[in-house]
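Participant: Need coordinates for the below:
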Amino acid sequence: MLLLVTGTSAAAAPQPASTITVRYSFDGPSLLADVSGHGHDLYPVSRYGGTLGTVPHNGGRALVFPPPCHDEPCPRIALRAPTTSELNPGRRPIRYGASVRLAADQTTKGENVMQKGFSVRGSQYKLQIDGLAGRPSCVLVDDRRPRIHAAISSVGVADDRWHTLECRRSGPYLTILVDDVPRGRAILPSDLSVSNHIPFSLGGKGSFADNDQFQGMLDEVWVEIAQAGGNV
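Facilitator: Model (predicted):
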């Protein structure tokens, strides 16, 4: 079934002022709506026939991205939310995550689940799944120093089962959790700041070549950023 972005849905009430949140459940009539109520709805960017499908999951729907392709030009698609400073955490605590399902034959050297920004310019936070083992990792890059800080999971998730992934910045640590269990950690500079004017995206950098296309199933994507002085 191809992705249809039509209609409207009743958004959930906004989250308390302690956090700035986006959440995508991919359920109601407006498939790409931000159901947190903050208005960061997604829109698709695609090339070479890249489309999305849906499958049943947990009483709702999950997205299906294009399968592996080895003969260029390959179908590509990503989802973006309009650029906003609300999704820049700066130096504040941040948590973000998603539910994913990826088979062993759907792995590549790098697949982007979600990201805001690029590692080579402008800073970044990202959740990705890399290598034949399908090991997820969380990435933060400072807006002044382009060093990549990655918390890499000790376990893979490319077993054709659903897994929940979470990235958590708290104090001096960036931690990745797989199915609610901490599986990797990186130490961060205390002044690391993520702030850029690049759109928030799911499933890849964009629709261009070498976009780190995600090739599995995706559901329940969310981001929580603490307000000044707060925790998430």
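Participant: Could you use CA atoms for every contact and neighbour count after this?
Facilitator: OK.
Participant: From the centroid of the protein, which residue is nearest?
Facilitator: Central residue of the chain (CA atoms, centre = their mean): residue 114, 2.0 Å from the mean position.
Participant: contacts for the helix or strand hosting residue 44?
Facilitator: Per DSSP states H and E: residue 44 is located in strand 43-47. Residues from elsewhere that reach strand 43-47, judged by CA atoms under 8 Å, 6 or more residues apart in numbering: 32, 75-81, 206-208.
Participant: which of those lies closest to residue 57?
Facilitator: When the contacts of strand 43-47 are ranked by distance to residue 57 (CA to CA), residue 32 comes first, at 15.7 Å.
Participant: and the closest one, that's in a helix?
Facilitator: No - judged by DSSP: H, G, I helix; E, B strand; the rest coil, residue 32 forms no part of a helix; its state is coil.
Participant: wouldn't it be in contact with residue 41 here?
Facilitator: Yes - between residue 32 and residue 41 there is a contact under CA atoms under 8 Å: 6.0 Å.
Participant: The structure of the following sequence is requested for comparison with the preceding one:
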Amino acid sequence: MTVVLAVGIVLLAPAAAADASARRPAALWEMNERPGARTMVDSSGRGLHGRIGSDVHTGTRVRGATGFRFDRVEPDSPPPRPGQLATVRDAGALDPGTRPFAVTVRLRTTHKFGNIIQKGQAAAAGGNYKLQIPGGIVECVFRGSADSLLVSSPRRLNDGRWHTVRCARTGSGLTLTVDGSTVARRSGWTGRIANSWPVSIGGKTDCDQIDVGCDYYAGDLDYVRIDAG
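Facilitator: Next up is the predicted model:
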């Protein structure tokens, strides 16, 4: 009996380690920074820390969570306000490439406009991905070398409650999950997505509020997580 147990331990330990490694995110910004903080810490261990703009309210507590608050900015009202954003430098871990890739955010808002998170913009070389909330409906877009795919939540999420939204891109399409339930799917293959842009949370980085709107998000964010297969 002792021999059988010892063999079981040897076989199980590597499997457990491999499973733990598979669950490690590419990036995890928990947004628990104190008020006035200007560095957004990546707790994945990969060191992909971000810069918090001067107009982002950190250390905001609401309905049991601590996160970032983004004030409302009138659409297409110049000048641009880069202080509204949290940004993370370009890194390969933040590009989908051809891998399975997922973006998860926990958000709370009563507004109906803005880009929540993106890497790249509509005409960016190498493609782009983003989550946005026009009309209170969360939309997820992945644009790659082969195609652009979009999925939308069937109901508005700007009800002032916390919602966890996950958008996953695989070789067969996009899947949108809200609060643990799958709410939308779209079949297809986007192709490769890899650009040299930073990750931008709260709106666009390249905009002037005249010809290109900055699409600033208004509301709260509890965390952002990126997973790559």
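Participant: so the residue lying farthest from the centre of structure 1 is in which element?
Facilitator: For structure 1, the largest distance from the centre (CA atoms, centre = their mean) belongs to residue 71, which lies 26.2 Å off. Secondary structure assigned from DSSP H and E places residue 71 of structure 1 in neither a helix nor a strand.
Participant: same check, this time on residue 20 of structure 2
Facilitator: Counting by DSSP H and E, residue 20 of structure 2 is found in helix 2-22.
Participant: need the next SSE after that helix, C-terminal direction.
Facilitator: Next along the chain after helix 2-22 of structure 2, with elements defined by DSSP H and E, is strand 27-29.
Participant: Run through who's touching the longest strand along structure 2.
Facilitator: Scanning structure 2 for the strand with the most residues, using DSSP state E, yields strand 219-228. Contacts to strand 219-228 of structure 2, defined as CA under 8 Å, 6+ apart, come from residues 24-32, 65-72, 93-94, 96, 99-111.
Participant: now do stretch 159-166 of structure 2
Facilitator: For stretch 159-166 of structure 2, the external contacting residues (CA under 8 Å, 6+ apart) are 102-110, 157, 176-180.
Participant: Pick out the most distant pair among these.
Facilitator: 102 and 110 (24.9 Å).
Participant: which of those two has more neighbours?
Facilitator: Between residue 102 of structure 2 and residue 110, counted using other CA atoms under 10 Å, residue 102 has the larger neighbour count: 21 against 15.
Participant: per the alignment, that one corresponds to what in structure 1?
Facilitator: Using TM-score structural alignment, the partner of residue 102 of structure 2 in structure 1 is residue 95.
Participant: who touches its match in this structure?
Facilitator: 166-169, 223-225, 232.
Participant: cutoff 6 Å now
Facilitator: Neighbouring residues of residue 95 of structure 1 by CA atoms under 6 Å, 6 or more residues apart in numbering: 167-168, 223-224.
Participant: follow-up on the earlier one: you'd agree the residue nearest to the centre of structure 1 is up against residue 200?
Facilitator: No - Residue 114 of structure 1 is not in contact with residue 200 according to CA atoms under 6 Å; the separation is 7.5 Å.
Participant: Look up the residues that both of these two are in contact with.
Facilitator: Common neighbours of residue 114 of structure 1 and residue 200, using CA under 6 Å, 6+ apart, do not exist here.
Participant: sorry, back to before: what range in structure 1 does the longest strand of structure 2 sit on?
Facilitator: Against structure 1, strand 219-228 of structure 2 falls on residues 216-225 (TM-score structural alignment).
Participant: circling back: tell me the one among the contacts of residue 95 of structure 1 nearest to residue 130 of structure 1.
Facilitator: Of all these, residue 167 has the smallest distance to residue 130 of structure 1: 15.2 Å, by CA to CA.
Participant: if you skip the residues just before and after it, what's nearest to that closest one?
Facilitator: residue 176 (4.7 Å; CA to CA, 6 or more residues apart in numbering).
Participant: Give the equivalent position in structure 1 for residue 71 of structure 2.
Facilitator: Match for residue 71 of structure 2 (TM-score structural alignment): residue 66.
Participant: my bad, residue 124 of structure 2
Facilitator: So, by TM-score structural alignment, residue 124 of structure 2 is matched to residue 121.
Participant: Next one: that match from residue 211 of structure 1, what distance?
Facilitator: Distance, residue 121 of structure 1 to residue 211 of structure 1, by CA to CA, to the nearest Å: 16 Å.
Participant: Which of these two has more residues huddled nearby?
Facilitator: Using other CA under 10 Å as the criterion, residue 121 of structure 1 and residue 211 rank with residue 211 on top: 17 against 14.
Participant: which SS state does the residue lying closest to the more buried one once chain neighbours are set aside fall under?
Facilitator: Nearest residue to residue 211 of structure 1, sequence neighbours excluded (CA to CA, 6+ apart): residue 205, at 4.9 Å. With three-state DSSP as the basis, residue 205 of structure 1 sits in coil.
Participant: Count the neighbours of residue 152 of structure 1 for me.
Facilitator: Using other CA under 10 Å, residue 152 of structure 1 has 23 neighbouring residues.
Participant: Thank you kindly, that will do.
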